[in-house]
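have a look at this prediction, sequence included:
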Amino acid sequence: MTDSFIIPDWPAPANVRAAVTTRSGGVSVGPYAAFNLAAHVNDDPAHVAENRRRLRERLDLPAEPAWLEQVHGDAAVDAGRSESRRADASFTDEAGTVCAVLTADCLPVLFCDVAGTRVAAAHAGWKGLAAGVLRRTAQALSAPVASREPAGFPANTREIIAWLGPAIGPGAFEVGGEVREAFLARLSGADAAFSPKGQGKWLADLYALARLDLAAAGVTRVYGGGLCTYSDGERFYSYRREPVTGRMASLIWLASPR
């Protein structure tokens, strides 16, 4: 971990590179201070451009990240081949293509296969998680390269590992009963991820829900979790804490052979 970046602690193959940004190290000011990487939150475009330049330089990225138009859905696109960027996850098997998602309370999840041939990044707020974005990403990552539109969840998802990045923690994520019901209707064991708050409100554990959903997709080797964006204002942006705020980036790519 550095002031500007968190490096995932997981047993990824040596050619898999990954990092999550923090608030530190950029030029944005006011509620966006300082390392905002989102172009859609009304930050000064020149500041965002400089922050993205610094991101590429400091991580020695092989290319500009494949930034997505995130919509809180379940779509996953091929970062290097798809013309669409309207999705909440991207994947690649091409060295030098950088998958990226932006978050400020929603859960970023990074994926790779144990052979070091495929990687993915997913943005999982409660809506996307309930819609199955993590299952969809695991499914896409496991599909034959020529298809990428598999009909089912192949058995080789057990060869995928995942890492859960910073998100709003279970002590801070208050939701209504409709959110709990959405998960209970589709995810076995989801009841244990909700604690009653009173007056029809619940505290939801995004990390627990993500682990349940990944397990249902055959991904049981899951690392990370536990970094709360809401309670750590020095390091992380949080939309729940400050509705006008920046976004962190979670990035993953395959290094080119040297």
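Thanks, I have it.

for the rest of this, base every contact and every neighbour count on C-alpha atoms.
Noted.

could you pull out the helices for the stretch 151-258 of the chain?
177-184, 206-216 (DSSP state H, counting those that start in this stretch).

the strands in the stretch 51-200 of the chain, which residues?
For the stretch 51-200 of the chain, the strands defined by DSSP state E, counting those that start in this stretch cover 76-78, 89-92, 98-103, 107-113, 119-124, 160-164, 174-176, 194-198.

hang on, the earlier thing: most neighbours per residue, which of the helices of the stretch 151-258 of the chain?
Scoring these by mean neighbour count under mean count of other C-alpha atoms under 10 Å gives helix 206-216 as the most buried, with a mean of 21.

so what's the gap between that one and the chain middle?
In terms of C-alpha atoms, centre = their mean, to the nearest Å, the centre of helix 206-216 is found 13 Å from the chain centre.

next one: stretch 246-258
How far stretch 246-258 lies from its chain's middle: 12 Å, per C-alpha atoms, centre = their mean.

hold the first one in mind and look at this next one:
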Amino acid sequence: MPEVGVFTPDWPLPPGVRAASTTRLGGASGGPFAGFNLGDHVGDDPRAVAANRAALGAALGLPAPPGWLSQVHGRAVAGPDDPAGSAADARYADRPGVVCAVLTADCLPLLLCSDDGREIAAVHCGWRGLAAGIVGRAIGRFATPARAVSAWLGPAIGPAAFEVGPEVREAFVRADAGAGACFRAGRGTRWLADLCGLARRALLAGGVQRIAGGGVCTVADAARFYSYRRDGVTGRMASLIWRDD
């Protein structure tokens, strides 16, 4: 079984809750997917992806296979009983043994956990999902008050690399005038967007005050991270959260 590149988020979690995020290091994939690719929709050899996913489960001692989603850059939140492959960009769980996971390669992985550890979620935050309100929808699934929920922001495209068109800035500013602070002028009519900053605004607006992580750019670190913006054809990394049985 291949070695895997996995790290534990620097994020205080209640007993019984575990979280992890992967890099491209290790793994069985080759070519443009070289390393620890966990995406089965990017053109990689299915046998390599299956080996990588099996290695992930073994390395982390997962209580069940991750409930991988068909991510569509929307705002749907799958629940603990929705099957793998559900068209959604977040998964919520309120019981042990459900592994919430999202795949990314520049988009922002966001993990959520209630202070008592009873409720968790993993959220895929691309700009479209953020603009559509995916963060607020995920927070809204929690029965726990948002003030008793904490968040972790994983590796994502940084503000020096995320160049977008004016329509992207307009989509955010239309809903939140203060979101303009997360954009700075780029080339011509283009803008440089701070994806983590936009996610923080959404979390704070939803009542989540304690936010860890952020600031790690996938584009800038080709040795450790896949990046769709940098490479085009590339693999996917996973961010996961679960409660032990």
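Nice, I can see it. If you're wondering where the values come from, they're calculated on a predicted model, not measured in any experiment.

where does the TM-score land?
Here the TM-score for the pair of chains, by TM-score structural alignment, normalised by the length of structure 2, is 0.96; 242 aligned residues with a C-alpha RMSD of 1.3 Å.

re the thing from before, out of the helices of the stretch 151-258 of structure 1, which comes closest to R58 of structure 1?
helix 206-216 (28.8 Å; C-alpha to C-alpha).

so which bit of structure 2 is that closest one matched to?
Under the alignment (TM-score structural alignment), helix 206-216 of structure 1 falls on residues 195-205 in structure 2.

mean per-residue distance, that stretch versus structure 1.
Superposing on structure 1 places stretch 195-205 of structure 2 at an average distance of 0.5 Å from its equivalents, by mean C-alpha distance after the TM-score superposition for structure 1.

now tabulate the helices of the stretch 151-258 of structure 1 in CSV and tack on distance to L102 of structure 1.
Converted to CSV, those look like this (distance: least, C-alpha to C-alpha, whole Å):
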stretch, distance to L102 of structure 1
helix 177-184, 22
helix 206-216, 16
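
and those: which comes nearest L129 of structure 1?
Short answer: helix 206-216, nearest of those by C-alpha to C-alpha, at 7.1 Å.

got the contact list for the residue nearest to A212 of structure 2 when sequence neighbours are not counted?
Setting aside the residues directly before and after it, A212 of structure 2 is nearest to W152 in space (C-alpha to C-alpha, 6 or more residues apart in numbering), at 4.6 Å. Residues near W152 of structure 2 by C-alpha atoms under 8 Å, 6 or more residues apart in numbering: P9, W11, L110, L111, L112, I211, A212, G213, G214.

most neighbours among these, which one?
Neighbours here mean other C-alpha atoms under 10 Å. Within the contacts of W152 of structure 2, the largest count is held by L111, at 29 neighbours.

the strands of the stretch 51-200 of structure 1: which one's closest to F236 of structure 1?
Among those, the nearest to F236 of structure 1 by C-alpha to C-alpha is strand 98-103 (9.6 Å).

what about the closest one, how far off from structure 2?
For strand 98-103 of structure 1, the mean deviation from structure 2 after alignment is 0.3 Å (mean C-alpha distance after the TM-score superposition for structure 1).

quick one: contacts of that strand?
With C-alpha under 8 Å, 6+ apart as the test, strand 98-103 of structure 1 has contacts from 37-38, 61-68, 79, 88-92, 108, 119-123, 167, 247-254.

start and end residues in structure 2 for that strand, please.
Counting by TM-score structural alignment, strand 98-103 of structure 1 lines up with residues 99-104 of structure 2.

give the aligned range of stretch 18-34 of structure 1 in structure 2.
Using TM-score structural alignment, stretch 18-34 of structure 1 pairs with 19-35 in structure 2.

residues touching the residue nearest the centre of structure 2, list them.
Nearest to the geometric centre of structure 2 sits P109, at 1.5 Å (C-alpha atoms, centre = their mean). Applying C-alpha under 8 Å, 6+ apart to P109 of structure 2 gives the contacts V102, L103, A122, V123, H124, C125, L153, G154, P155, A156, S239.
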